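# Sequence plus predicted model, see below.
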Amino acid sequence: MSDNLIITIGRECGSGGRHIGQALAEKLGVKCYDKELLNLAAKESGLCKELFETHDEKPTSSFLYSLVMDTYSLGYTNSAYMDMPINHKIFLAQFDTIKNLADKESCVIIGRCADYALADYPNVVSVFITANEDVKIRTLMERHKISESQAKDVMIKTDKKRASYYNYYSSKRWGDSKSYDLCMNSSKIGYDGVVKMIQDFVEIKKGYKK
C-alpha cells in the first residue's frame, strides 16, 4: 500500500465524468485511466483484450460474491479460479490492476469500482459526478449524433449497467452520497468548477488531521 494520491471518479452517463477526470489529471500532472485500464488488465492477466471490452462495467450473471472475493484472497492458481465465469476473472484482473497502479503512481481512475478496490488506501479521494437529466441527454445527443429518445435510452441503460456492476461487486451503493467523499452536479458549476472543487478538497484533506 502506498501514499500516492488516487482520485476515483464514478459518473452518470452524460455527466462529463470522463472529461472531468482527464482535465483533473492534466491539472495535477498525472495520468487518467479509463479505457486504458482495460488494456493494462489484459496485459497483466494474459486474458484477451476484447473480453475486457465486452464485459466492461457490465452486470454480472448470478454468482456468489463471496466466492469471487474468497478466490481473490487465495490467488489465481486454485481450482475455483480456473472454474470461475469469465466476467469474474475480468473483475479480479481489473481489481489487481487498480491496486498495482495505486502502488506505483498518483493518478485519476474512472469507474470500475476503483474506490472500492482502494478502500484501504489512505490518500484516495472518491468522487461521483451527476448532472441534470436534460443536460445529460443533450450531451449524449451531441456526442453520438443521435435523437433525444435514443440519447435517453443510452443514458438509462448505461447507468443501469454501471449501478448493477458497482452494487454487485462493492459493499456500497452506486450514486449514493454515503458511498463517496464528494458528490457533485456538473450542470450547476460546469466541468471546470467540478475540477476546481476536487482540487480544493484534495488540498484541504492534505492539511486536515483527525
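Right, received. Where do you want to start?
# switch to C-alpha atoms for all contacts and neighbour counts from now on
Will do.
# Distance from the chain centre to stretch 58-68, please.
18 Å (CA atoms, centre = their mean, to the nearest Å).
# Contact partners for the nearest residue to Ser45 once chain neighbours are set aside?
Excluding the flanking residues, the one nearest Ser45 by CA to CA, 6 or more residues apart in numbering is Ala93, at 6.0 Å. When contacts are counted by CA atoms under 8 Å, 6 or more residues apart in numbering, Ala93 touches Ala41, Ala42, Glu44, Ser45.
# So which of those residues are in helices?
Among those, the residues falling in helices (DSSP state H) are Ala41, Ala42, Glu44, Ser45.
# Could I get the full set of strands for the chain?
Per DSSP state E, the chain carries strands over the ranges 6-11, 31-33, 107-110, 124-130, 182-185.
# Take the ones you listed and lay them out in CSV including distance to Tyr65 and mean neighbour count.
Conversion of those to CSV gives the following (distance: least, CA to CA, whole Å; neighbours: other CA atoms under 10 Å):
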stretch, distance to Tyr65, mean neighbour count
strand 6-11, 21, 25
strand 31-33, 25, 20
strand 107-110, 22, 26
strand 124-130, 23, 23
strand 182-185, 27, 18
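# possible to save these as a markdown table with distance to Leu67?
Output for those, formatted as a markdown table (distance: least, CA to CA, whole Å):
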| stretch | distance to Leu67 |
| --- | --- |
| strand 6-11 | 25 |
| strand 31-33 | 28 |
| strand 107-110 | 26 |
| strand 124-130 | 26 |
| strand 182-185 | 31 |
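# Below is an additional structure, to be compared with the one above:
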Amino acid sequence: MDKIIITINREFCSGGNYVGKQLSEKLGVPFYDKELVNLAAKEAGYAEATFEKVDEIATNSLLYSLIMGVHNSTQTGILPDNDKLFAIQADIIRKAAEKGSAVILGRCSNYILREEKKLLRIFLKGDMEHRIARYEKVYGKPEKDSIETILEKKDKKRASYYKFYTGNRWDDINNYDLVINTSKIGFDNTTEVIMDYINKMN
C-alpha cells in the first residue's frame, strides 16, 4: 500500500477512537490519539496530567497566534500550556507523517498536514440519541449535567480549539474529504466504508 495519512475529526461519542483503532489494525499502521499528549509531555518535560487537562482546549491567551509556526520545544518556553502542547503536538504529528502511513485522531491534524500528497480527511458525526447511548455505555450516568449537555460542551470546546488554531470551522464539510454519520451504519460498517474509500484511492 502506498503511504497514506488518515485524519479523523469527530463529534464526541460518535466512535472516532473505535474507528481509528480499527483502521489502524486493518491497515497495519500506527494510531495516534492520547499518545500525542504523552509524547508531547515527555518532550516538554511536563507531567502527562498537566497536558491532559488542556488537550484540545483553546488557550485563553490572546498574545499567542501560532498557526503552525513553532517546530521544537526550545521555542515554547514562554507559551501557555495549551499553546505549548499544541506546538509540540503539531511537530510530533508532522514527524509521524514523515515516517509513513498513520491514522491520527483530532488535534487539527487535517489542517497541520494539509500539504500531504495523500491525505484522507474524515469527519465522524452521530445522531444525539445514539451519542447519548454511547456515552452512557462508556462512562455511565453523570452526576450533574445531562449527557446531552456534556456532549454539547465537549463539541463546543473542540470547535473553539479548531477555530483558534486554524481559523476555520471544525464542522465545515469543506475541510474534509469524507463525512459519515456513524449512527446510520454503525462503527464497524463505518470502518469498512472508509477502507473501501482508501482502496479506491489506491
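Everything's here; your move. Everything quoted here is computed from the prediction, not taken from an experiment.
# Make TSV out of the contacts of Ala93 of structure 1 and add neighbour count and distance to Arg138 of structure 1.
What follows is those, written out as TSV (neighbours: other CA atoms under 10 Å; distance: CA to CA, whole Å):
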residue	neighbour count	distance to Arg138 of structure 1
Ala41	23	33
Ala42	20	34
Glu44	13	38
Ser45	18	38
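# Please tabulate these in CSV, including the columns distance to Phe201 of structure 1.
Shown next, in CSV, are the contacts of Ala93 of structure 1 (distance: CA to CA, whole Å):
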residue, distance to Phe201 of structure 1
Ala41, 30
Ala42, 33
Glu44, 33
Ser45, 35
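# What residues does the closest residue in space to Tyr81 of structure 1 that isn't next to it in sequence make contact with?
Ranked by CA to CA, 6+ apart and with sequence neighbours excluded, the top spatial neighbour of Tyr81 of structure 1 is Thr71, at 6.1 Å. For Thr71 of structure 1, the contact set (CA under 8 Å, 6+ apart) comprises Asn78, Ala80, Tyr81.
# how near is Thr71 of structure 1 to Phe63 of structure 1?
Taking CA to CA, to the nearest Å as the measure, Thr71 of structure 1 falls 13 Å from Phe63 of structure 1.
# same question, Lys172 of structure 1
Taking CA to CA, one finds Lys172 of structure 1 at 18 Å from Phe63 of structure 1.
# closest to Glu148 of structure 1 out of the strands of structure 1?
Ranking the strands of structure 1 by proximity to Glu148 of structure 1 (CA to CA) places strand 124-130 first, at 18.8 Å.
# so the closest one aligns onto which residues of structure 2?
Per TM-score structural alignment, the counterpart of strand 124-130 of structure 1 in structure 2 is residues 119-125.
# Spatially central, which residue of structure 1 would that be?
Nearest residue to the geometric centre of structure 1 (CA atoms, centre = their mean): Gly111, 1.2 Å.
# check contacts around the closest residue to that one other than its chain neighbours.
Leaving aside its sequence neighbours, Gly111 of structure 1 sits nearest to Gly10 (CA to CA, 6+ apart; 4.8 Å). For Gly10 of structure 1, the contacting residues are Gly17, Ile110, Gly111, Ser126, Val127, Phe128, Ile129, Gly175, by CA under 8 Å, 6+ apart.
# And for Leu124 of structure 2?
Leu124 of structure 2 touches Ile8, Asn9, Arg10, Glu11, Ser14, Gly15, Gly16, Val179, Ile180, Asn181, Thr182, counting by CA under 8 Å, 6+ apart.
# Do I have it right that Val108 of structure 1 meets Ile6?
Yes. In this structure, Val108 of structure 1 is within contact of Ile6 by CA atoms under 8 Å, at 5.8 Å.
# How about the residue in structure 1 that sits furthest from its center?
Ser79 (29.0 Å).
# Okay, helices next: where are they in structure 2?
So, for structure 2 - with DSSP H - the helices run 16-27, 34-44, 48-52, 81-99, 109-112, 128-139, 147-166, 182-201.
# Now do the buried residues in the third one.
Going by neighbour count (16 or more other CA atoms under 10 Å), the buried part of helix 48-52 of structure 2 is Phe51, Glu52.
# Mean per-residue distance, it versus structure 1.
Averaged over the aligned pairs, helix 48-52 of structure 2 sits 1.6 Å from structure 1 after superposition, using mean CA distance after the TM-score superposition for structure 1.
# so what does that helix touch, helix or strand wise?
helix 34-44, helix 81-99 (3 or more CA pairs under 8 Å, 6 or more residues apart in numbering; DSSP states H and E).
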